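Engineer: based on what follows, work out the 3D shape:
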Amino acid sequence: MLTDPSHKYGAIPQVDLADRQWPSRTLTRAPIWLSTDLRDGNQALFEPMNRERKLRLFQALVRTGFKEIELGFPAASRTDFEIVRYLIDTAQIPEDVTPMVMTQLRDDLIAHTVRSVAGARRVIVHFYNAVAPAWREMVFGMNVPQIIAMVEHHVAQFKQLTQVHPETEWILQYSPETFCMAELEVSLAVCHAAIRAWDAGPQRRMIINLPTTVEVSTPNVFADQIEWMHRRLERREHIVLSVHPHNDRGTGVACAEQAMLAGAERVEGCLFGNGERSGNVDVVTLALNLYTQGIAPGLDFSDIAALARVAEECTALPIHPRHPYVGDLVFTAFSGSHQDAIAKGFAAQAPDARWRVPYLPIDPKDLGRTYDSIVRVNSQSGKGGIAFLLQRDHGIVMPRRMQVEFSAIVQAVADASETELTSDEIWAVFERTYLAPVRERSGFILGSHRLFDHADGQGIILTLVDDAGVERVIEGTGNGPVAAAVAALGLPLRIDSFEERSLGAGADALALAIVEVALPGVPGSRFGVGRHANTTTASILAVLSAAARVSAEMARP
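Structural biologist: Next comes the predicted model:
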């Protein structure tokens, strides 16, 4: 049992923002996206990516549509330095893509960082330093004026170093690391120091990036912090306000969404939430959340499975099968009630109508996924899912009572196998149950039939052939072929329902006949199915199927 936390952990901090505006706002457009997969995501791996994997993931990020991509930490990694130089020197960075590199505030690291990107057409250089009390006091032993002076010094150094490379458009990004745990007045003062030292203006672009370095509060508090800063930042019209949420509390996506409502224009994150500890914000989830609200995310996830495979291969980290939008099972329903609702939703969904399929917030085809695995059957499944698979894959439309009957048969098979049943396996059960029971249960098959007119309406002569090839001829009359076939069998069967359908289209389509019969003394009803090119033959086969199933029930001890 957990101990009382009240004496060990602090309460969630609050922001004095009585007139907050973000709760009443609505998202209307996507942010600027910055992928940090190659830096923040890479440093969180058991084994960091080598050159080949980094370059492969970079190309995937470009194809996805990222216009800002963090390439790494070239001052701290020889591999990163060489990759950055390779991409610049060989013109591998598209004209509309801006690379970003990161550095701590040290003279030598900043100089090495400038060397790594000099000559690029345009580049973002990201400065950061922690500003929260615990870091100031325990890690750096610095007070706030000392931190401000350090920021001013290193931004001025960077400004001087970049002046000798006018061929490159230099964009400064400054992050008060640990922003979410720092006093807002301190964060604002440090950001203003960076803005003034860089002299941000129309020709000197700058990004202020506010991270939830470690999540310590609810998303609404982070939104309050962002709105507080958004209102007070100097030269706001020349600043791009960015956020970098982590996921320590599992609310990284919520933090990003609410931060955008509060004034953030840019979001940094990793494709599938990779990153230190519990990860960075999940860009795929965040972007597709926007998409499901009718907002174009500006990123192309139309082949999400291919992107996922590249990410898995490059990072050696698997994507969870229930990961939002991406996981192998995220569009898969095993639950009977879910399957029934999904099947009905597909039946009602018009091609050009607004998407309204229950349990599916997004059309899987928009992500390059198929409908094949949406409904899968195990012991938890119900009639709706089984009926959906038979209709989708084999054109079999079962009456509702037949769905109930057949689902119980499939459930018994699934329980016995203790595993999932594929669509092909369900079809095999259907064939065994309805289409091929006559020889197995009665010892004969239909050899031929002949109809003739009779005073009662319709007469039929059936030739049945047993396993030894011996023919047996029986005759009956009724008000149609089905009733005549029942009379010929000599069983007191009652026909409760009869349906005929076509399997497919065209002259060569097969006919499917479904008959529901009941027998006095045998509880409930049973269904029989016949399939044949001739509709009359299909209906006779359905009667023989039902009769064989009922006879088998009667023969049980």
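Engineer: drop to CA atoms for contacts and neighbour counts, all remaining ones
Structural biologist: Noted.
Engineer: mind listing the strands for this structure?
Structural biologist: Taking DSSP state E, the strands of the chain run over residues 32-35, 68-72, 98-104, 122-130, 169-177, 206-212, 239-245, 266-269, 444-454, 457-466, 471-478, 494-503, 510-519, 522-532.
Engineer: closest to Ala542 out of those?
Structural biologist: When the strands of the chain are compared by C-alpha to C-alpha, strand 522-532 sits nearest Ala542, at 4.0 Å.
Engineer: I'd like the structure of this one too, to check against the first:
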Amino acid sequence: MARIAQIFDTTLRDGEQAPGCSMNLQEKLEVARRLEKLGVDVMEAGFPAASPGDLEAVKTIAGIIKDCSVAGLCRSLEKDIDAGREALMNAASPRIHIFLATSPIHMEYKLKMTPEQVIERAVSAVAYAKKFCGDVEFSAEDASRSDPDFLCKVFGAVINAGATVVNVPDTVGYAMPDEFAKLIGYVKENTPNMDRARLSVHCHNDLGLGVANTLAAAAAGADQLECTVNGIGERAGNASLEEIVMGLKVRKDFYGIDTRIDTAQIYSTSRLVSQVTGVKVQPNKAVVGENAFAHEAGIHQHGVMANRATYEIMTPESVGIPKNRMVLGKHSGRHAFEDRLKDMGYTVEKETLDAVFMEFKVLADKKKVVSDRDIEALVMGAASSVPETYKLDRWVVNSGSALTATSTIRLQHKDGSFHEKVAVGDGPIDAAFKAIDQITGKDPDLESYELGAITGGEDAQGETTVKISWDGRFWNGRGISTDVVESSIKAYIAAINAMEWELSATDVAKGKREEAMKGV
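Structural biologist: Predicted coordinates for the structure are as follows:
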């Protein structure tokens, strides 16, 4: 009988820490629900002590997720653990995840602590967390560059203090698969009371070996595998959930390991994470890339037509990519449209469904065929979920080789008032953005601007993703339209709305703290 490896997903914490991968609260909730549907055993919802917004996000997610554990990351500090306790108080199955570095370089230069002090701090933190939470995970940061005997000593001490999971992170992606497997085997054999805790691994991808190291560790006895959807994360990213899960499933004959993951939900989860973060999946990405099941070479096409197993070691259906798709157009009814959404893995509230179906009908009048990618873009547009401080009412641009680009933008404020400005720029997009800046009174830096077509063809929808920054903070915005200027304007307004919403929420939280301090 195959043993079960638990999947610990940290897309919402380690993944979101990657530059350009930030999500607002509603986007995090959507991803959390999808991860629950995917079947992860644990989702790390955030770092509660990092900011009031992160604490609130973890608390909100913990209150709605019922079918898997929700974890909050904490440094080995009582104030962090207190924040984690507050964030997880309503979780059906909470886990406090504590970390502390154990490698010589980290202890000397970052922590400025002796090995004995590190053990003492780790034990104290775990014992403190155990007072509030039965499930406590301890991570030895930079474990792959730590002394193995010291690592076993630390793990034995924290298990005695109440840790239920001990984690071996390859924090900087330094390990090689054979080397990492030996370390896992050594830890299992030499850690006192290892039978009382689950052994976990968390691998980064700095040398492109995150998945290889994770699978090697699983073969060596690790029974919790930490990863992110699409492999997003710090620097070169984390081990990719979809590659780990499908590696174990396709080669179950080799590993003899199962997971609880519903693999048919993998593709839709991957697309959701890509959409909300604005980080596109490379075409040749394993399992979920656009070319993962594409065959162009004639000999490959012939082989697949004769027997799919000649060149496909897994089917597209096994990861949630339908082989056959019903064509939807302007004559399609609501029932067919709703069925398609279900097939694509979307569960949409009635109010959102009504709005998306209306948008679908408008788009279907402009296009002969509405593709799944078009529908996906409509759903993501409707579910984008920060309150709209500003809404696009109308726009006009004038541009050409013989005249200066000019844009007139009219926005509706949430209070119902309308505001219109005219601006000139180096092109129609620049002019439009400057007019929006005049209306909103904001002048953020445009960090990135990406424009692409959702599908092929002259009638394709344009998809624009922008990232703006102000005072060292970043926000993403996304817009779609059959007109690329309009999609650009919508994306910029979405980013401005995200900035307005987060800044106002921060001001409210700051005001509450100041008010509370007056009574102290």
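Engineer: Throw the strands of the first structure into a markdown table and include mean neighbour count and distance to Gln293 of the first structure, thanks.
Structural biologist: Listed next are the strands of the first structure as a markdown table, based on neighbours: other C-alpha atoms under 10 Å; distance: least, C-alpha to C-alpha, whole Å:
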| stretch | mean neighbour count | distance to Gln293 of the first structure |
| --- | --- | --- |
| strand 32-35 | 22 | 18 |
| strand 68-72 | 25 | 24 |
| strand 98-104 | 23 | 28 |
| strand 122-130 | 22 | 31 |
| strand 169-177 | 23 | 30 |
| strand 206-212 | 25 | 25 |
| strand 239-245 | 24 | 21 |
| strand 266-269 | 26 | 18 |
| strand 444-454 | 15 | 58 |
| strand 457-466 | 19 | 61 |
| strand 471-478 | 18 | 60 |
| strand 494-503 | 15 | 39 |
| strand 510-519 | 22 | 43 |
| strand 522-532 | 20 | 45 |
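Engineer: dump the ones you listed to a markdown table, plus distance to Gly141 of the first structure.
Structural biologist: Below are the strands of the first structure laid out as a markdown table (distance: least, C-alpha to C-alpha, whole Å):
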| stretch | distance to Gly141 of the first structure |
| --- | --- |
| strand 32-35 | 32 |
| strand 68-72 | 28 |
| strand 98-104 | 17 |
| strand 122-130 | 12 |
| strand 169-177 | 16 |
| strand 206-212 | 22 |
| strand 239-245 | 25 |
| strand 266-269 | 29 |
| strand 444-454 | 92 |
| strand 457-466 | 96 |
| strand 471-478 | 101 |
| strand 494-503 | 79 |
| strand 510-519 | 82 |
| strand 522-532 | 82 |
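Engineer: show me the one of the ones you listed that comes nearest Ala414 of the first structure.
Structural biologist: When the strands of the first structure are ranked by proximity to Ala414 of the first structure (C-alpha to C-alpha), strand 522-532 comes first, at 20.8 Å.
Engineer: report the inter-axis angle for the closest one versus strand 510-519.
Structural biologist: Orientation check (axes from the mean of the first three to the mean of the last three C-alpha atoms, to 10 degrees): strand 522-532 of the first structure against strand 510-519 gives 160 degrees.
Engineer: so strand 522-532 of the first structure corresponds to what in the second structure?
Structural biologist: Across the second structure, nothing matches strand 522-532 of the first structure (TM-score structural alignment).
Engineer: quick check: which of the strands of the first structure is nearest to Val326 of the first structure?
Structural biologist: Per C-alpha to C-alpha, nearest to Val326 of the first structure of the strands of the first structure: strand 266-269, 16.3 Å.
Engineer: which residues in the second structure does the closest one align to?
Structural biologist: Mapped onto the second structure using TM-score structural alignment, strand 266-269 of the first structure spans residues 224-227.
Engineer: stretch 227-235 of the first structure now?
Structural biologist: Here stretch 227-235 of the first structure aligns to the second structure at residues 185-193, judged by TM-score structural alignment.
Engineer: could you list every residue that touches the most centrally placed residue in the first structure?
Structural biologist: A centroid search over the first structure (C-alpha atoms, centre = their mean) returns Tyr325, at 1.0 Å, as the residue closest to the centre. Applying C-alpha atoms under 8 Å, 6 or more residues apart in numbering to Tyr325 of the first structure gives the contacts Thr285, Leu288, Phe331.
Engineer: the first one maps to what in the second structure?
Structural biologist: What that stands for is Thr285 of the first structure. Using TM-score structural alignment, Thr285 of the first structure sits opposite Glu243 in the second structure.
Engineer: neighbours of its match, how many?
Structural biologist: Glu243 of the second structure: 21 surrounding residues under other C-alpha atoms under 10 Å.
Engineer: how much space separates it from Val362 of the second structure?
Structural biologist: Glu243 of the second structure is 38 Å from Val362 of the second structure, where distance means C-alpha to C-alpha, to the nearest Å.
Engineer: got it, and Pro94 of the second structure?
Structural biologist: 45 Å.
Engineer: same check, this time on Val118 of the second structure
Structural biologist: Counting by C-alpha to C-alpha - Val118 of the second structure and Val362 of the second structure are separated by 62 Å.
Engineer: more neighbours: which of the two?
Structural biologist: For Val118 of the second structure and Val362, the more surrounded residue by other C-alpha under 10 Å is Val118, and the numbers stand at 19 against 12.
Engineer: quick check: longest helix of the second structure.
Structural biologist: Longest helix in the second structure, counting residues (DSSP state H): helix 484-518.
Engineer: list the buried residues of that helix.
Structural biologist: Buried residues in helix 484-518 of the second structure, counted by 16 or more other C-alpha atoms under 10 Å: 484-502.
Engineer: please name every helix or strand in contact with that helix.
Structural biologist: helix 52-64, strand 390-400, helix 428-440, strand 462-470, strand 473-481 (3 or more C-alpha pairs under 8 Å, 6 or more residues apart in numbering; DSSP states H and E).
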